[in-house]
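[1] quick one, what's the 3D model for this:
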Amino acid sequence: MAAGRAADLARFLQDNARWLVGGLVLCFASSFGQTFFIALFAEDLRLELGLSHGAWGSLYAAGTLASAAVFMALGKLADDVEPVRLVGYVFVGLALVAVAMANVTTAWMLGLVVFGLRLGGQAMMTHVAVTITARWFLATRGKALALVSMGHPLGEAVLPALAVLAIATFGWRGAWWAVAALLVLVLLPLSLTLLRRPRIPLGRPAAAGVAAASRGLGGRDWTRAEVVRHPLFWLLLPGFMVSPAFGTALLFQGAHLVAVKGWPIEAYALGFMAYAACSVVGSLLSGVLVDRVGAARLLPFYLVPLALSLALAGTVDRAAVVFVYLGLLGFGTGFGFALVAALWAELYGTAHLGAIRAIASGVGTFATAFGPGLTGLLLDQGVPIERQLVGLGGVTFLVCFAFALLAVHIRRLQRGLGPAPDRA
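    Purely as a prediction, here's the structure:
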């Protein structure tokens, strides 16, 4: 049986390599707008521009909030614009922002750059990857999303060390010039080559090269207007804000936590290897389980790794815990990627998935601003980071119980589904 599954996976990878690798490249490129990467430059930026912890956190929060607001409008482009063209726009825009970061001289300019990095990298790059993958794969959606999401841990595994090396060699500004060159000269041509031809799921006729959608609750495709009037959407959304808010805060304050605990910075950098490895495991496990039992059944377990990570980071002083709490954080991040993306498609279909995800992901981006902003302000008020993390962990455990109740409600709604979608 194991040999048969391995053969099936090998065949799946062989048949779909171009689309899977193309999505993976997009997720990897999103790293340049992710908190873990930007935070590597935090001390240089604060010192050069004379920013306090609270000022930097607030500036980062403001840029992120602005990007979330704009993303809610731009996210619909994933439904309306040809994927390969949209990919080109996003790559060029992100490269231009990287050039701007290399030349930043004032706090207000830094705020604009943060806005651009968060919009082009963290928001749009990931959004395009998830939307086209969820639309192009039906029966194997969970597996495909899990494999595409490998671009995130790949970036988390290799980019921190490369960034530190680039900063030591060229300075922090030179490192951002290198980012711009990598985006335009390597990642853009690669992604355009891989994604120029859409994947058509078997049994799904498509017009103009666009795959038909799979349906959601009630056996139909929901519009964005219908989704925002559906109570379930608003019940789920606050819980989905927890991971981006609290996980981002934990990463954003990582350098400060290391200093307070007295841990070697080298141990923290190596901890991202554990983060990346566990993210891969979590994502693959989630992808398999989503295809087998559905995303709704996994909801109660989604935030457990994050809750444990926050609790350990706040209470344990031994340096070895870095590998444990970052490993748990990575596992939870990977596990949630395929789960959340697949859940929206299961509930509301894929015809308008770009517009629907734009709202949900935009709110999630708002949450990534909330975490760093709150923790930075509390630090300025004298609240120790350890105490903050313990409190955030407690809130996360409570949300796990709320998700367990919602999972039961979702299963009841899904019993009224129409005919199963065609398999592909």
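[2] going forward, measure contacts between C-alpha atoms and count neighbours the same way
    OK.
[3] against Leu284, how distant is Gly327?
    Gly327 sits 15 Å away from Leu284, taking C-alpha to C-alpha, to the nearest Å as the criterion.
[4] let me fix that: Ala161
    25 Å.
[5] do Asp317 as well
    On the measure of C-alpha to C-alpha, Asp317 and Leu284 end up 31 Å apart.
[6] so which of these two has more stuff around it?
    More crowded of Asp317 and Leu284, by other C-alpha atoms under 10 Å: Leu284, with 24 against 16.
[7] report the contact partners of that one.
    143, 146-147, 334-335 (C-alpha atoms under 8 Å, 6 or more residues apart in numbering).
[8] if we use 10 Å, what do you get?
    By C-alpha atoms under 10 Å, 6 or more residues apart in numbering, the contact set of Leu284 is 142-147, 149-150, 278, 290, 331, 334-335, 338.
[9] now do Arg297
    Counted by C-alpha under 10 Å, 6+ apart, Arg297 has contacts 289-290, 339, 343, 403-404, 406-408, 410-411.
[10] repeat for Phe397
    303-308.
[11] again, but for Asn103
    Contacts of Asn103 by C-alpha under 10 Å, 6+ apart are 97, 109-110, 113, 173-174, 176-177.
[12] what's the one helix or strand Gly57 maps to packed up against?
    Following DSSP states H and E, one finds Gly57 within helix 53-74. Helices and strands touching helix 53-74, by 3 or more C-alpha pairs under 10 Å, 6 or more residues apart in numbering; DSSP states H and E, are helix 42-49, helix 107-117, helix 248-252, helix 353-380.
[13] mind listing what's buried in the helix or strand just after that helix?
    Counting by DSSP H and E, the next helix or strand C-terminal to helix 53-74 is helix 77-80. By 16 or more other C-alpha atoms under 10 Å, the buried positions in helix 77-80 come out as 77-79.
[14] same question, stretch 232-239
    236, 239.
[15] what lies in contact with it?
    227-228, 299, 302-303, 344, 347-348, 359-361, 363-364, 367, 396, 398-400, 402-403, 406-407, 409-410, 413.
[16] can you flag the buried ones in the residues you listed?
    Neighbour counting by 16+ other C-alpha under 10 Å classes 227, 299, 302-303, 344, 347-348, 359-361, 363-364, 367, 396, 399-400, 402-403, 406-407 among the contacts of stretch 232-239 as buried.
[17] out of these, which are inside helices?
    If you go by DSSP state H, the buried ones among the contacts of stretch 232-239 have 227, 344, 347-348, 359-361, 363-364, 367, 396, 399-400, 402-403, 406-407 in helices.
[18] structure for this one too, so we can compare:
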Amino acid sequence: MKELYLFFKSEYKNVGFGYTLTFLSSFGQTFLISLYVPEILQVFSISNGVFGGIYAFATIIASFIMLTVGHNIDHKPVKQVTMVTTIGMAVSTLILGFSHYSLIILILALIGLRLTGQGLMSHISLTVMSRQYDSNRGKALSIAMLGYSVGEAVLPLILSIIIVTYNYEVSAWVCALFLGLYIVRLYFQDLSRLDEQSNLNHKPTAKALIGDYSTLLKDKFFWILIPATFMLGFVFTAVFFYQYVFVEQKGWSVALYASFFTAYAVSRFLFSIFGGIWVDKYTAKKLFRIYMIPLIIGLIPFAFVSHIYGALVFLVLSGCTMGLAGTVKTALLAELFGTEKLGAIRSLFTMIMVISTALGPLMVGILMDMKLDLKWIITILNIMLALVFINAQRISKH
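    Got it, this is the predicted structure:
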């Protein structure tokens, strides 16, 4: 911990930038958008399955756009890419504030939020942190990842109060205003120090990018990493997207469950810190083999325990996995493939991850519309996750 403190003390400006972006990515993350779902279902008179399809469509469109623009962080100034992304997110939240007029407006807002929040904000932060550091990569990533935990702990409470007092659209406008304030701050920041490890004079051609992606697809270790990337996003997003629906079905107190969410944020916070220290000490490859275990165990009480404390166990253990996940996966990409084209490589993995977050809620929404029991839905998800965990053990052969 002392090493982490000393590292933060000397590098707080750089890692603070990474932390800020992961925090701001919350506005396009599923855990925050899920707060809007009950009102959206009422406004448009649609079912969970229908909205899951809309959400999947918007997310998949965003993921393909992500693949075409994610490489920009490799060869364009960090400030420029961040400014465009933040403006895009602010506009998207503003559009969401007018979504009651049309489903088309809602879809456009969701595409923008998923692209800028779920995709680019996180992508920029973690790519820059990985590129900027080598021996301290784990520490840099772990501090940057804390933005997720703080966002999950603070923003749902604030936005829930606004939604209850007014509606989800007013909440979206407040988010747009907050992002506008950050845009002003960003305009006056000097981020040129973060461009030192990038190649600003080399913009890859479309043919070169296709070649890079083709080479990556032929790498056998790509097919070890991708299932883990896909399935973790698939399962985690599916559960958290409909978490309050699940809570109501099980007869649990929504208010008490919401208070338990703080435990998730705390465990994710702590394991984000430990994950960075452990990556630098043991390597990301070793942690990759075990980081899914807490979530696999935690889903069991969430499905089969009737008391609400089953939810508390799930939230704590899922926080452990998610705290480790971002640091481990990003550091592993740098360990396996280097940092020269990390932006392009991460954009492909981010696209896969974003697609998984679209398909998870879609599948669960359909299963819910089919009246399948909650415990069996979660059991199916857990079996899929366990199979991917077994496949992840093959990384030891690298």
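[19] check contacts around Phe12 of structure 1.
    Counted by C-alpha under 10 Å, 6+ apart, Phe12 of structure 1 has contacts 6, 20, 140, 143-144.
[20] tell me how far it lies from Thr140 of structure 1.
    Taking C-alpha to C-alpha, one finds Phe12 of structure 1 at 9 Å from Thr140 of structure 1.
[21] and Pro264 of structure 1, by the same measure?
    Pro264 of structure 1 is 43 Å from Thr140 of structure 1, by C-alpha to C-alpha.
[22] higher neighbour count, the two?
    For Pro264 of structure 1 versus Thr140, neighbours defined as other C-alpha under 10 Å are more numerous around Thr140 (19 against 11).
[23] these two touch, right, that one and Gly287?
    Yes. Using C-alpha atoms under 10 Å, Thr140 of structure 1 is in contact with Gly287, at 8.6 Å.
[24] highest neighbour count among the contacts of Phe12 of structure 1?
    Ala144 (27 neighbours).
[25] that residue maps to what in structure 2?
    The alignment partner of Ala144 of structure 1 in structure 2, by TM-score structural alignment, is Ala140.
[26] and what of Leu251 of structure 1?
    Under TM-score structural alignment, Leu251 of structure 1 pairs with Phe240 in structure 2.
[27] isn't Val97 of structure 1 right up against Gly120?
    Yes. Judged on C-alpha under 10 Å, Val97 of structure 1 makes contact with Gly120 at a distance of 8.5 Å.
[28] now do the contacts for Arg411 of structure 1.
    With contact set as C-alpha under 10 Å, 6+ apart, Arg411 of structure 1 has these partners: 294, 296-297.
[29] surely it forms part of a helix?
    Yes. Under the criterion used here (DSSP: H, G, I helix; E, B strand; the rest coil), Arg411 of structure 1 sits inside a helix.
[30] okay, now Gly319 of structure 2: neighbour count?
    Neighbours of Gly319 of structure 2 (other C-alpha under 10 Å): 27.
[31] list the contacts of it.
    Gly319 of structure 2 makes contact with 149, 261, 263-272, 294-295, 298, 313, 325, according to C-alpha under 10 Å, 6+ apart.
[32] try it again with 6 Å
    Going by C-alpha atoms under 6 Å, 6 or more residues apart in numbering, Gly319 of structure 2 touches 264, 267-268.
[33] and the alignment partner in structure 1 of it, which of the three is it?
    Under the alignment (TM-score structural alignment), Gly319 of structure 2 pairs with Gly330 of structure 1. When classified by three-state DSSP, Gly330 of structure 1 comes out as helix.
[34] from Gly362 of structure 1, how far out is Gly330 of structure 1?
    For Gly330 of structure 1 relative to Gly362 of structure 1 (C-alpha to C-alpha), the value is 21 Å.
[35] got it, and Thr140 of structure 1?
    Taking C-alpha to C-alpha, one finds Thr140 of structure 1 at 26 Å from Gly362 of structure 1.
[36] closest to Thr64 of structure 1 among the contacts of Asn103 of structure 1?
    Val113 (10.1 Å; C-alpha to C-alpha).
[37] which position in structure 2 pairs with that closest one?
    With TM-score structural alignment as the criterion, Val113 of structure 1 pairs with Ala109.
[38] for that match, grab the count of nearby residues.
    24.
[39] with structure 1 overlaid, how far apart is the helix or strand hosting Glu248 of structure 2 on average?
    Element membership for Glu248 of structure 2, per DSSP H and E: helix 243-249. Mean deviation of helix 243-249 of structure 2 relative to structure 1 after superposition (mean C-alpha distance after the TM-score superposition for structure 1): 0.7 Å.
[40] what does stretch 344-355 of structure 2 give?
    Mean deviation for stretch 344-355 of structure 2: 0.5 Å (mean C-alpha distance after the TM-score superposition for structure 1).
[41] same thing with stretch 294-301 of structure 2?
    Mean for stretch 294-301 of structure 2 is 1.7 Å (mean C-alpha distance after the TM-score superposition for structure 1).
[42] what's that stretch aligned against in structure 1?
    Under TM-score structural alignment, the match for stretch 294-301 of structure 2 is residues 305-312.
[43] roughly how far is that stretch from the heart of the chain?
    18 Å (C-alpha atoms, centre = their mean, to the nearest Å).
[44] buried sites along it?
    In stretch 305-312 of structure 1, counting by 16+ other C-alpha under 10 Å, buried: 305-312.
[45] out of these, which sit inside strands?
    The members of the buried residues of stretch 305-312 of structure 1 all map outside strands under DSSP state E.
[46] closest one of those to Ser31 of structure 1?
    For the buried residues of stretch 305-312 of structure 1, the minimum distance to Ser31 of structure 1 (C-alpha to C-alpha) is 19.9 Å, reached by Leu306.
[47] with adjacent residues omitted, what lies nearest to the closest one?
    Leu329 (5.4 Å; C-alpha to C-alpha, 6 or more residues apart in numbering).
[48] try Tyr244 of structure 2
    Val254 (6.9 Å).
[49] which one's more surrounded, Val97 and Gly120 of structure 1?
    A direct count of neighbours by other C-alpha under 10 Å for Val97 of structure 1 and Gly120 places Gly120 higher, at 27 against 23.
[50] just to be sure, which of the buried residues of stretch 305-312 of structure 1 are found in helices?
    When DSSP H defines the helices, the subset of those inside them is 305-312.
[51] could you export those residues as JSON lines, including distance to Leu26 of structure 1?
    Listed next are these as JSON lines, based on distance: C-alpha to C-alpha, whole Å:
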{"residue": "Pro305", "distance to Leu26 of structure 1": "26"}
{"residue": "Leu306", "distance to Leu26 of structure 1": "25"}
{"residue": "Ala307", "distance to Leu26 of structure 1": "28"}
{"residue": "Leu308", "distance to Leu26 of structure 1": "30"}
{"residue": "Ser309", "distance to Leu26 of structure 1": "27"}
{"residue": "Leu310", "distance to Leu26 of structure 1": "29"}
{"residue": "Ala311", "distance to Leu26 of structure 1": "32"}
{"residue": "Leu312", "distance to Leu26 of structure 1": "32"}
